[in-house]
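Colleague: show me how the following folds:
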Amino acid sequence: MTTGSDHALNIPAQCPVSHDFNPFGGSYQEDPAGSLRKARHEQPVFYSPLLDYYVVTRYADIKAIFRDTTSFSAALTLEPITPLREPAIQKLVEHQFDLGPFLVNEDEPIHMRRRRALAEPLNPANVRGWEQYIRDLVTRYIDKFVKKGHADLVADFMWEFPATVALKFMGVPDTEIEQARQFAVGQIMFGFGRPTEEEQVAGCDGMGQYFNHAKKLVAKLKENPDVEGWVPFAIRASQQDPDTIDDRFLVSMMMSGTSAAHETTSNAGANALLTLMRNRNMWDEICEDPSLIPNAVEECLRYSASVVAWRRLCVKSTSVAGVEIPEGAKVLVVTASGSFDDEIFDEPERFDIHRGNAKQHFAFGFGTHTCLGAPLARLEMKIVLEEMSRRLPHMRLVPDQEFEYLPNTSFRGPQNLLVEWNPADNPLPSDRP
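Modeller: Just a heads-up that it's a prediction; the model follows:
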């Protein structure tokens, strides 16, 4: 990393420039916070020529950016970080793709109006009503592998079940869940990675298909809007206030809400299980005392979040940590780095399920754009840890496995997570061969 002006770049003279920062490879994938340890302490805001983004790494600065909705817009949050090539654009045209804004990439005043109109189903009291459904679903997945003595906790468990929960919560009919789930998954590389032209075209094809499928699902739900689910709730809200919740927003809600809930919770659960397997003493503690699980969930979210960075557009020239960020600049706030800031978290690189302020993490963002689905994600993670620790306290990582992560700026979770155990030692007699 160098400091000073780079005359090939239209950046302020005092801004540090990093030609080494590469979120698509190297240590960022395995340990995004650790890869930015030096930057946090020495150059907490720097410019990345590779991305054409200003990168922000410190807790206080990230928090200030999330708070300052006047200077920083959420509008580019879902834009592909790699600009679309012409064949990919043509594929979207073929599908007549016209995705409207959603809560995550909207600014005030419409953002808060819509958020308030849609918040009721996701308040903690209402989310608790889903506990038995989620627990039954988790149980069915564990039943499939508990007697085998081995599993890939991503492929056999965490990749599928959060998508099913999300679709059910959205109000997708049971007969449509499987097809909708296939459309909903796997868009990380398209939006946040460095896809090849071929991969980009395939991503746009999938996005276009899912967009048209989401339109059909919304139309079907509008025929019977009294059923349970978040989208039916929004349809009823749209009948009362069509200016706030219109048809275009409903389709975006179906599409973006489902994909986000799947990707984030799948990765968060896998990250938590991997972290606890690597910190065996902490796993043993929650197996002995399940009351520790809620705070363990928070520490897992801090230590190994599924969302590690988010984006903002600077719409008014603003100083952050002494660096002038010009109007029109794109900003990458590395939330995972903020959650390891030693100004906030004592010994941040130590995993500790007893940490008193673990919940101050940025796993769900901060401020007016804090994730509305956080109560549901927390409940899913809590139930996963409760059921896995109850039924498979003796499981362990398969030795010498390597963990791979999709090379992208913002979403993180292992592609596989192999565990093993002796099924004869399963604590529940009904789980033994």
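Colleague: going by C-alpha atoms from here, please, whenever you check contacts or count neighbours.
Modeller: Noted.
Colleague: am I right that V331 sits in a helix?
Modeller: No: V331 sits outside any helix when classified using DSSP: H, G, I helix; E, B strand; the rest coil, being strand.
Colleague: contacting residues for it?
Modeller: Applying CA atoms under 8 Å, 6 or more residues apart in numbering to V331 gives the contacts Y53, Y54, V55, V56, R311, R312, L313, C314.
Colleague: okay if I get those residues as JSON lines plus neighbour count, secondary structure and distance to N267?
Modeller: Formatted as JSON lines, these follow (neighbours: other CA atoms under 10 Å; DSSP: H, G, I helix; E, B strand; the rest coil; distance: CA to CA, whole Å):
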{"residue": "Y53", "neighbour count": "19", "secondary structure": "strand", "distance to N267": "25"}
{"residue": "Y54", "neighbour count": "27", "secondary structure": "strand", "distance to N267": "26"}
{"residue": "V55", "neighbour count": "25", "secondary structure": "strand", "distance to N267": "23"}
{"residue": "V56", "neighbour count": "28", "secondary structure": "strand", "distance to N267": "23"}
{"residue": "R311", "neighbour count": "26", "secondary structure": "strand", "distance to N267": "19"}
{"residue": "R312", "neighbour count": "23", "secondary structure": "strand", "distance to N267": "23"}
{"residue": "L313", "neighbour count": "21", "secondary structure": "strand", "distance to N267": "26"}
{"residue": "C314", "neighbour count": "22", "secondary structure": "strand", "distance to N267": "29"}
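Colleague: one more to put side by side:
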Amino acid sequence: MTSVTPGSLGELYDPLGVHMDDPYPFFARARREAPIFFSPKADAWVVTRLRDIKEVLRDGKTYSSCNSLRPLTPLSPKVQELLATGYPEVPNFVQLDGEEHRRQREPAAAAFSPEMVDATEADIVEQANALVDAIIEGGVPVDFMGAFANRLPVSVIAKLVGYPPEQHETMGNLSRKAAGIVIGLRFESEDEELDAAHAWLQYQRMVARLLHERRAEPRFDLMSGLVMTLGPEDDDAPLPLEVEALIVHIGFGLALAGHITTSALLGNGLRALLEHPEQWRLLCERPELIPSAVEEIARFDTPTLSFMRQTTTETMLARQRLPAGADVLVSLASGNHDETVFDRADEFDITRTLPTSHVVFGYGAHYCVGAPLARREIEVALSVLTSRLPGLRLVPDQQIAMRPSVSQRGPLSLHVTW
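Modeller: Reported below is the predicted structural model:
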């Protein structure tokens, strides 16, 4: 392990501790004093400036995605033994580079085409209004995350993948619980870790059932596209275990990313708007600002905190030598507050025109395939919320705990009233 100087930024950085709820002041200091530093807690070099982040993300030859799903802390031996009873680990496009990455990504990209997003909008509007109906009927106060932010993206992505309506809630609950295994949540106990592993195995079986249903009877959904693209050309040929495992892992990953990031974006966004009530009032009065508000929400409190990469060779990045095989943690959240790129970077302003250089949804070959759908969901949600609940405000004096993750940032609960 690379050594660090006592009291240095590398020693101080604690992504699942003191810097979890509000990492931005620390990142601002890092960009000034040590824009690339080694963190023993992350066991990785942390990159904080936008131009360096973009260099890493666009150079897949020097910075491989092979470790992109590496947990911050190793899973316990008991959990690893349990996970071994499920599908074998096979790299999917999130962990691949080059041609194989493009081949696996293709059906997912097709499923999130502009035409698909347009066709989905009516469903998003219907679901958003139904959730607001339930909120109004239930009365105040309400946990916005449980009543709206966690539910809307689940219903959208579950239908897109191919799950019937009666399975949407189960899909959301299982995948959210299993996320700890995949995105490296901080577990409070081994029992909590084991619960997440059991949810992951249960979700694997759920994905596999849908996979076999679509292989027997394809439909116009994402799972059918994965089966047709990645499965054998002969529909009657046996499905190899490694191919089945690959489709299960991709199916899980797309469904999880399709709701957990958008849920966080909704939660972070409403929190920012209500903590800046003049911005909320402005948005209610001027709905034409919704598209720019979506971009500012995502920049100001980015739901995807960071990506992990690994060097394939010794290299120099902004005068910092990185050895071959080094893990590199690029902080999208820090990059989107880079004061050399964004004027008044720490101010929340929904009227600003953002430069196209932000990394809200990543950058380069691994740019988020679901970004257009996420944007549309947030636009619809803000339109419905501002028109139907313009008096929304945060319940005062609440403690807003964030998801304990180094890669995903969003509130666990957000209590509002009106």
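Colleague: one step back: could you dump the contacts of V331 of structure 1 to JSON lines with distance to N224 of structure 1?
Modeller: Formatted as JSON lines, those follow (distance: CA to CA, whole Å):
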{"residue": "Y53", "distance to N224 of structure 1": "45"}
{"residue": "Y54", "distance to N224 of structure 1": "47"}
{"residue": "V55", "distance to N224 of structure 1": "46"}
{"residue": "V56", "distance to N224 of structure 1": "46"}
{"residue": "R311", "distance to N224 of structure 1": "37"}
{"residue": "R312", "distance to N224 of structure 1": "38"}
{"residue": "L313", "distance to N224 of structure 1": "39"}
{"residue": "C314", "distance to N224 of structure 1": "42"}
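Colleague: which single one of those residues is nearest to W283 of structure 1?
Modeller: Of all these, W283 of structure 1 sits closest to V56, with 32.9 Å by CA to CA.
Colleague: still on that earlier bit, of the contacts of V331 of structure 1, which stay in contact in structure 2?
Modeller: By both residues aligned by TM-score structural alignment, their matches' CA atoms under 8 Å, the contacts of V331 of structure 1 still in contact after alignment to structure 2 are Y53, Y54, V55, V56, R311, R312, L313, C314.
Colleague: please name the nearest non-neighbouring residue to the fifth one.
Modeller: Right, the one you point to is R311 of structure 1. Residue nearest to R311 of structure 1 in three dimensions, not counting chain neighbours: L332, with 4.7 Å by CA to CA, 6 or more residues apart in numbering.
Colleague: give the contact list for the one you found.
Modeller: L332 of structure 1 sits next to Y53, Y54, V55, V56, A309, W310, R311, R312 when contact means CA under 8 Å, 6+ apart.
Colleague: any idea what the fifth one aligns with in structure 2?
Modeller: When the two structures are superposed using TM-score structural alignment, A309 of structure 1 falls opposite S306 in structure 2.
Colleague: just the helices in the stretch 51-200 of structure 2 please.
Modeller: Using DSSP state H, counting those that start in this stretch, the helices of the stretch 51-200 of structure 2 run over residues 77-83, 98-111, 114-138, 144, 152-161, 168-183, 190-216.
Colleague: so where is the shortest one in structure 1?
Modeller: What it means is helix 144 of structure 2. Across structure 1, the stretch matching helix 144 of structure 2 (TM-score structural alignment) is residues 153.
Colleague: again, but for the first one
Modeller: With TM-score structural alignment applied, helix 77-83 of structure 2 matches the range 86-92 in structure 1.
Colleague: which among the helices of the stretch 51-200 of structure 2 is found nearest to A318 of structure 2?
Modeller: Between A318 of structure 2 and the helices of the stretch 51-200 of structure 2, the shortest gap by CA to CA is with helix 98-111, which sits at 24.6 Å.
Colleague: wait, T315 of structure 2 sits on G325?
Modeller: No: taking CA atoms under 8 Å as the definition, T315 of structure 2 is not a contact partner of G325, at 10.4 Å.
Colleague: how near is the residue nearest the centre of structure 1 to T258 of structure 1?
Modeller: The centroid of structure 1 falls nearest to T264 when counting by CA atoms, centre = their mean (3.1 Å). Here T264 of structure 1 is placed at a distance of 10 Å from T258 of structure 1 (CA to CA, to the nearest Å).
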